[in-house]
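Visitor: I'd like to go over a predicted model; first the sequence, then the structure.
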Amino acid sequence: MFLKDLQTGALVKITQVEDLANPVRSQVKGRLQAGEEEQPPTNFDKAKLSFPSGESLPQCWLNADYRFEQSNS
């Protein structure tokens, strides 16, 4: 799965997709898609990633308490 780094605009190939959907994890391991050679795996803050279209990641991937916070609004 590819996501976009909001700071650089570069694509990031997510190598541990299961961590992406885990709201308890604030980071996910991926490889920056820059240049012709494959980059080493790096941790990326999920809050600084989006879908390539620019759409934000779902709150259920970022915040373990999103349901609780929604019901109190």
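Guide: Sure thing, it's come through.

Visitor: contacts and neighbour counts: CA atoms only from here.
Guide: Noted.

Visitor: Give me the contacts around the longest helix belonging to the chain.
Guide: Identified as the longest helix of the chain according to DSSP state H is helix 66-71. Applying C-alpha atoms under 8 Å, 6 or more residues apart in numbering, the set of residues contacting helix 66-71 from outside is 59-60.

Visitor: What is the burial count for the closest residue in space to residue 24 that isn't next to it in sequence?
Guide: In this structure, residue 24 finds its nearest non-sequential neighbour in residue 64, 5.9 Å apart by C-alpha to C-alpha, 6 or more residues apart in numbering. When neighbours are counted by other C-alpha atoms under 10 Å, residue 64 registers 14.

Visitor: A further structure is provided below for comparison with the first:
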Amino acid sequence: MFLQTKDTNGLIKIVDFEELIDPNKDTVHGKDQEGQEEQETDIFRKDELVFPSGESLPRCWLDANYR
């Protein structure tokens, strides 16, 4: 799955989808898709990511107290 950073609009390939949907985790491991070669895995804050369409991530992925 690919997400986009809010500030640079760069694409990020999410490494672990389960980590992304876990509301108890504030960060997710991903690989920046800049350049032609696969980049090293890095850590990204979930609140700084959006879907490539510009839509925000679901609140249930971000807030453990969401009901």
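Guide: It's in. Since the structure is predicted, the reported quantities are computational estimates derived from the model, not experimental observations.

Visitor: TM-score of the superposed pair?
Guide: Remark: TM-score between the superposed chains equals 0.98 [TM-score structural alignment, normalised by the length of structure 2]; 67 aligned residues with a C-alpha RMSD of 0.5 Å.

Visitor: Can you tell me the SS state at whichever residue in structure 2 pairs up with the residue nearest to residue 24 of structure 1?
Guide: In structure 2, the residue matched to residue 64 of structure 1 (TM-score structural alignment) is residue 64. Secondary structure, DSSP: H, G, I helix; E, B strand; the rest coil: residue 64 of structure 2 is coil.

Visitor: Residue 64 of structure 2 against residue 21, yeah?
Guide: No - contact between residue 64 of structure 2 and residue 21 fails when scored by C-alpha atoms under 8 Å: they sit 10.4 Å apart.

Visitor: Mean distance between the longest strand along structure 1 and structure 2 after superposition?
Guide: Ranked by number of residues, the top strand in structure 1 under DSSP state E is strand 27-32. Once the two are superposed, strand 27-32 of structure 1 sits an average of 0.2 Å from its aligned residues in structure 2 (mean C-alpha distance after the TM-score superposition for structure 1).

Visitor: so what secondary structure elements neighbour the following helix or strand past that strand?
Guide: Using DSSP states H and E, the next helix or strand after strand 27-32 of structure 1 towards the C-terminus is strand 42-45. Helices and strands touching strand 42-45 of structure 1, by 3 or more C-alpha pairs under 8 Å, 6 or more residues apart in numbering; DSSP states H and E, are strand 27-32.
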